[in-house]
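Trainee: compute the structure for the input listed below.
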Amino acid sequence: MKITLPNYQESILNVTNSFLRHYKAKHDYPSLPELDQVLDNHSFNHIIYVLLDGLGMNVIEEHLQPNDAIRQYLQRPITSVFPPTTVAATDAVLSGDPPIVNGHIGWVQYYQEEDVHAVVFQNKDFYTGDVFSEDLRHKYFSFETMYDKINKANPTIQTNEFFPSFREGGSETFAQQIERVLLTTHNTDQSFNYVYWIEPDLTQHVHGTSSKETKAVVQGLNQDFTSLINNVDDDTLVVLIADHGLVDVDIIPLFEYHDVTTHFIRKPAIEPRVTTFYIKEGHESAFEESFTTHFGSYFDLYKTSDFLEKQWFGEGEIHPNLMQCFGNYISVATSLSMFGLHEGKGYKAHHAGLSAEEMMVPLIIYYNQKKVK
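Mentor: Okay, the predicted model is just below:
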């Protein structure tokens, strides 16, 4: 497995900062020169910012032809953030800040003050399924969104977001999202629009990256994207990225290794390919020995303090509530393996590790170059 680190000069985080720069809004991180050049040299009344969950460079290159629109307008690959997973990556995009600053690092975050393993986007406990009465994500890790920042600098810009049907009023299909965003741009003077769709992530989790099912979904997304760019007005810029890619994995049933789990003070958190462990006082050496014996060929294990010094979560002041989410140790996959953290959760492919397949995502830029000045 080729190790690929996040590049916070050339990442999805920097795409958002280019848009914030364009609107003269507050931004604390570098913008992306290729996108800056387009924004500086042309006049757009509308921007459509599309994020397709799990559309890594690997599935683009495997399932699409060079003349397909997604590949045709590919500017170049860029990196995700760390970990390359939906919670960390999409909230880096929505905030313009890296995970270390906005506090969103993974699917499951342990809140010590509540003593719960929160599924961040679902507001329930990962291990028990209990739904929380209070929105813990908002309580501990609310942030100023890119819409907030744009509206502060440019109150006349209409900002919109288009989500799937897991949100009230959301779309059932990517094609429906496209219809809605086109209707908006055709009927407003100036707008900034964020479109998030859940595929091809869901299909890859179930069927793998190279499956016929994934191929069909990726080709369908390309058809919908083609429809989008064929129907935008000449004053519209379309930028498409992904939050992460996926890689086919083997599952290691962590809780069957009792000489490892006996050292746990509580169950692990974050992600199956980047995991934080909470170890009983005085058991650290025994845990390290057992972990290395069983998993040393598949994962690197770090003391949390040493891991944070690497700044893989990004640079900046750590969110004041984030340290409560970390245990004594953090492991990172250096192979095509993941920990099985939940019974009944089988996956053909996953993400959040450091492979190129997980880390490298597209920067796709489209506008009518013949007519836009």
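
Trainee: switch to C-alpha atoms for all contacts and neighbour counts from now on
Mentor: Fine.

Trainee: the residue lying closest to residue 231 once chain neighbours are set aside: what secondary structure?
Mentor: In space, and not counting its chain neighbours, residue 231 is closest to residue 182: 7.5 Å by C-alpha to C-alpha, 6 or more residues apart in numbering. Put simply, residue 182 is helix when judged by DSSP: H, G, I helix; E, B strand; the rest coil.

Trainee: neighbours around residue 182, how many?
Mentor: By other C-alpha atoms under 10 Å, 18 other residues sit near residue 182.

Trainee: how close does it get to residue 53?
Mentor: Distance of residue 182 to residue 53, computed by C-alpha to C-alpha, to the nearest Å: 20 Å.

Trainee: what of residue 235?
Mentor: Residue 235 is 26 Å from residue 53, where distance means C-alpha to C-alpha.

Trainee: quick one more, to check against the first:
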Amino acid sequence: MDELLRLVPTVGYGDDAPADRRGGALHLSAVLPALSAAIGHPAPTKVHADPKACQRALGLPDAESAIVVLVDGLGYWNLAMRLGHAPYLRSLMNESANQRPIATCAPSTTVAAMAAFGTGTCPGLTAMAGYTQLEPASHKLIQLIQFKDALAPKPANPHIPVPPMVDPLDLQREETVFEKLAAQEVRVTSSGLPKFSKSPLTEAALRGTDYQGNVTPRDRVLAAARASRTPGLTYLYIRDADKVGHNYGWDSEHWVAAFEHIDAQLALLKRSAPKGTLIVIVADHGMVQTDMDQRIDIAVEPQLTRGVSLVGGGAALADAVCRAG
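Mentor: Predicted structure coming up:
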């Protein structure tokens, strides 16, 4: 895996064509602008001013209806190295557009990548730059999945929701591509777990859709397929790879089982969606398995915490908040 990652070129933002494999349209943030052009309702953003150029660079055909599936944590190399377990995804890899990865943002943690994906921009514009980050008004760490105090003790009753520290719409002020499409009176539907319908992360990064919540993966897939009978855009979220990968590692048997289940869901979506529906499958980030002896624990290295008041970000990319002076 390490050797493969070293071969991936740096990709910038923007609408450049991928002639040298570094074009800015080969980026997670370009996917929704490209799809807006593909369905005939271009929605430019501050980063991607030419959605049609994004569409061409990503190789997407025109279509009346499109489904974009975001598989949390299923990076290109994770997919490529386990293709034997995924007959449907393996069949897609023969297409030229699928034989090279696109880039995600930095940092690539879910909250930052989701916001870059949903707005078609970047963490510097969305103000969502890590799993946790400094909330300037309170000088506390805010956790951006639930927009809560990252260091607060767990509530006595976990079933009582904790109010967010900050209004998600106040922190993340960029208009989402979904909102831009809805303003053009385009049908925009999300299919996901019911609990994510009005979650702070959804409100911040993915607002602007008609959210349809279903408990089972099958029902979520079928809901997305039904929605695509009407022209417009459908968003389907699948979290299996990320959840299992964090708990057991992406090279575990548990992850392989989840990957096989994801492949089955995607094959069901293909069978169930109306003929002519454009289906695009992306991930917010991939996963690597690191050696314990290569990890640095800031908490046990006094020289790394000298002058530091808070440590935010995430395990892959930490942010140090320094004391004044």
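
Trainee: where does the TM-score land?
Mentor: Here the TM-score for the pair of chains, by TM-score structural alignment, normalised by the length of the second structure, is 0.77; 273 aligned residues with a C-alpha RMSD of 2.3 Å.

Trainee: hmm, back to that, so for residue 235 and residue 53 of the first structure, which residue has more residues nearby?
Mentor: Of the pair residue 235 of the first structure and residue 53, residue 53 is the one with more neighbours under other C-alpha under 10 Å, namely 23 against 18.

Trainee: wait, the more buried one sits on residue 200?
Mentor: Yes. Counting by C-alpha atoms under 8 Å, residue 200 is a contact partner of residue 53 of the first structure at 6.1 Å.

Trainee: tell me the SS of residue 302 of the first structure?
Mentor: Here residue 302 of the first structure is strand, with the state taken from three-state DSSP.

Trainee: count the residues that sit near it.
Mentor: Per other C-alpha under 10 Å, the neighbour tally for residue 302 of the first structure reads 16.

Trainee: now do the same contact list for the residue nearest to residue 231 of the first structure.
Mentor: By C-alpha atoms under 8 Å, 6 or more residues apart in numbering, the contact set of residue 182 of the first structure is 228, 231-232.

Trainee: just the buried members of those?
Mentor: The neighbour count (16 or more other C-alpha atoms under 10 Å) marks 228, 232 as buried among the contacts of residue 182 of the first structure.

Trainee: how about the contacts of residue 182 of the first structure in TSV, adding secondary structure and distance to residue 166 of the first structure?
Mentor: Listed next are the contacts of residue 182 of the first structure as TSV, based on DSSP: H, G, I helix; E, B strand; the rest coil; distance: C-alpha to C-alpha, whole Å:
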residue	secondary structure	distance to residue 166 of the first structure
228	helix	22
231	helix	26
232	coil	26
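
Trainee: how close does the equivalent of residue 73 of the first structure over in the second structure sit to residue 35 of the second structure?
Mentor: Counting by TM-score structural alignment, residue 73 of the first structure corresponds to residue 92 in the second structure. Per C-alpha to C-alpha, residue 92 of the second structure is found 19 Å from residue 35 of the second structure.

Trainee: these two: who's more crowded?
Mentor: More crowded of residue 92 of the second structure and residue 35, by other C-alpha under 10 Å: residue 35, with 32 against 12.

Trainee: nearest residue to the more buried one in space, please, no chain neighbours.
Mentor: If the residues on either side of it in the chain are set aside, residue 35 of the second structure comes closest to residue 55, at 6.7 Å by C-alpha to C-alpha, 6+ apart.

Trainee: please pull up the equivalent of the residue nearest to residue 231 of the first structure in the second structure.
Mentor: Here residue 182 of the first structure is matched to residue 225 in the second structure, going by TM-score structural alignment.
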